[in-house]
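**Q** pasting the structure only:
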């Protein structure tokens, strides 16, 4: 997207200090900016109405898994819509829905028992939270006192009120705090770059975080906690931060100690993005409940989902056998068709191996080209999911003031004629407000030549941006 100030020369502050909206009937994310129209998407490129071809090096917000314009996916969706466009899930199912759910369960080597298909990551989080609550209501004997959740600061699990309630992103929560659930508390993220002490070993850091979670259980009353929710690799809120080895095993041990569930949010980091189909497959744990999205359908249809373990499913099945939750468009046939075809392509073309090999190349090049830059504080990630955090001072790791919007400016500069590259900006990695980063998460079928182009172009973009700041 390209953001352009409204008639800033004629009306620098708009009319009476209020920005004048463009003539659009759409309630855009910012009513004071004009959004360039996309006219075409093909391969790794999106084309703007002015003719610019932007290399989509982030897949939007890490959505694009196989690039754009894939004929197989388009044909699968079209055929499904011709056959059955909609399914009222209260009465019916479809074969494509059943096939997708079976594919997802099989992809976990049988560790997860059932899949629940919705339309967005926020919907998936809502379902996961409600499923965790219902699990404890249907235990024998039931545990109705379990109403509390523990999240991590600087986390993001969705934009609806329930999903935002279990998120720890200060900026996104701020306007809505009075409306959010009060039964959620927070612990520190596993963020080695800013969280681990200089004299602290990785294992000591994990031990400290496990004790913090244990202490939080004690503070809330361990018998009152439903679940601990976390992202295996933190996405937009921190910028591709993986956990320290052994962290999730330690966190799950605390949950098991007190009978609580572990919910892993893989909406952004899952479905192959980090090199395995499920990010938890690299962590030595199996979650009780898992959310998925984004790369699930690769952007071809709105689709996300929840995977439930045998532990959870067996309790519901032995109890009421009915999940008290539902959406008009859950299990939507077109969404299922898109997701199933995208996942088949990933498997048939061995794209997870490409994610691992090209991800290793991207890591190597980024660290070689930008690791020594005075305003690059940290380069971190896994697979094809990499974040670059920017700092005002490399010695103290001081962040730029939040009102300077450094990451957004870099992303906007990247869309210009000189670079024509799309990166995903984020902020809040220090305290939820300050801390700028960009995310690089290209399609799983990206080539070595394209990875080299991405790395060199991002180096040029970052160098030029900060050189321009010095000269300003």
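**A** Right, received. Where do you want to start? Bear in mind the structure is a predicted one, so any value in this text is a computation, not a measurement.

**Q** CA atoms for contacts and neighbours, from now on please.
**A** Noted.

**Q** surely residue 315 and residue 134 touch.
**A** No: contact between residue 315 and residue 134 fails when scored by CA atoms under 8 Å: they sit 9.4 Å apart.

**Q** quick one, which of these two is more surrounded?
**A** residue 134 (24 against 18; other CA atoms under 10 Å).

**Q** secondary structure element for that one?
**A** Secondary structure assignment for residue 134, by DSSP states H and E: helix 121-138.

**Q** tilt between the helix or strand following that helix and helix 121-138?
**A** Downstream of helix 121-138, the first helix or strand assigned by DSSP H and E is strand 148-152. Orientation of strand 148-152 against helix 121-138 (axes from the mean of the first three to the mean of the last three CA atoms, to 10 degrees) gives an angle of 140 degrees.

**Q** the structure to be compared is supplied as follows:
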């Protein structure tokens, strides 16, 4: 008799392997098959699996107190975590609002931006501008800010129609201009969008410093975010940096935005904040954003039952200390450069490798889908890789971000030289297999 399913999996009814254990960059399923976690799960398990000192801190805090309600108590763990984040973040990003997921954090940042102006007596500034290739979360508010066609399409009639500007996609410039000769039109177009809506109606612009799932590590050119911030300040529009995927060392800097000379007004962290050891995320506001709230209602109109719970806070604090102590941002930079160098060598061998991009260990590989007959090149690559014991993260890119032709390579930041070589050996095997299926490459 076949056992029925009770768990709603990503693909209902699909027979997923059952995971048994994990250690550093490796995972083993119940059948004993070993995998290299080349995606850190969903770009989350950034310090690797089975780190004993994180587990020890988890047990220590659980034995002390696991939960208190934030309207009744604060906790030493939450206070210390907020202080630590304030020390790490650039500029005056000193105020942390803890939630449970990146989606909740981007929505909280959106609400804080709007409330900032409400507290100043400006009630018309409610619009959020985002980019055409972007993903800020799956709930209705976060999805309304997202330019991810595949994830929006089922709920279009329910979503707010927030305006969007074109993404900085130099390899496929939406304006058909050449990099370096374009006048950063992808950035300056933000000003036209603000003017069209009326600056009195726009609260914030939100962007991932490097586009993740919606663009396979699309990396803006030099000067991009400096121009974005200049435009935002000119029109009294707040800039929200969505660092759910790029934050905490992933790109070779502690924060992705640090690759540019730009300090956002709000910054959002998730995934790498606790590296998969607990669900926690944070919306971080600058002193300037918080000032009218402190002088007004003193109440940020957001919150969740498990916000700032001491168990998650202490785990996240331990993760941040681990990242700093082991210089994982620096390791991400070094290993990422090594991997990208090898991938660019492979472009000469495999013409279907359309683009290699990203920073640190957030690396995007875009495939030229014209070489293949399959509906989703992304799914085929991930299928081949998983069969060979390598886990990759799906992404979209191509014209208007509608093509399933790319993936992210984003292993844990603890990866060693020898492990990079092991990962690249498996990835080469994937490309050899893919090459057999490509048209005109025999």
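**A** Alright, I've got the coordinates. Quantities reported herein were computed from a predicted structural model and do not represent experimental measurements.

**Q** let me see the TM-score of these two.
**A** Here the superposed chains carry a TM-score of 0.95, computed using TM-score structural alignment, normalised by the length of structure 2; 440 aligned residues with a CA RMSD of 1.9 Å.

**Q** ranges for the helices of structure 1?
**A** 59-62, 71-83, 95-106, 121-138, 161-165, 170-174, 192-195, 202-220, 247-257, 310-318, 333-348, 351-370, 406-414, 448-471 (DSSP state H).

**Q** okay but residue 356 of structure 2 is in contact with residue 343, surely?
**A** Yes: the pair residue 356 of structure 2 / residue 343 is scored as a contact, 7.0 Å apart, by CA under 8 Å.

**Q** and those two? which has more neighbours close in?
**A** residue 343 (22 against 18).

**Q** identify the residue of structure 1 aligned to that one.
**A** In structure 1, residue 343 of structure 2 lines up with residue 366, judged by TM-score structural alignment.

**Q** distance of residue 137 of structure 1 from residue 226 of structure 1?
**A** Look at residue 137 of structure 1 and residue 226 of structure 1: by CA to CA, to the nearest Å, they are 10 Å apart.

**Q** enumerate every residue touching residue 342 of structure 2.
**A** By CA atoms under 8 Å, 6 or more residues apart in numbering, the contact set of residue 342 of structure 2 is empty.

**Q** structure 1: matching residues for stretch 24-40 of structure 2?
**A** Residues 43-59 of structure 1 are where stretch 24-40 of structure 2 lands, counting by TM-score structural alignment.

**Q** same question but for stretch 189-205 of structure 2, I mixed them up
**A** So stretch 189-205 of structure 2 sits over residues 212-228 in structure 1, by TM-score structural alignment.

**Q** how about residues contacting the matching stretch?
**A** 132-133, 136, 145-151, 187-188, 251, 254-255, 258-263.

**Q** same check, this time on stretch 170-184 of structure 2
**A** Contacts for stretch 170-184 of structure 2 (CA under 8 Å, 6+ apart): 166, 185, 220, 221, 223, 224, 355, 398, 399.

**Q** so what touches stretch 210-222 of structure 2?
**A** 133-135, 147-148, 168-170, 209, 245-246, 256, 260, 357-359, 362-366, 394-397, 401, 406-408.

**Q** kindly give a single ChimeraX line that selects the buried subset of these.
**A** Restricted to buried positions by 16 or more other CA atoms under 10 Å, the ChimeraX selection for the contacts of stretch 210-222 of structure 2 reads:
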select :133,134,135,147,148,168,169,170,209,245,246,256,357,358,359,362,363,364,365,366,394,395,396,397,401,406,407,408
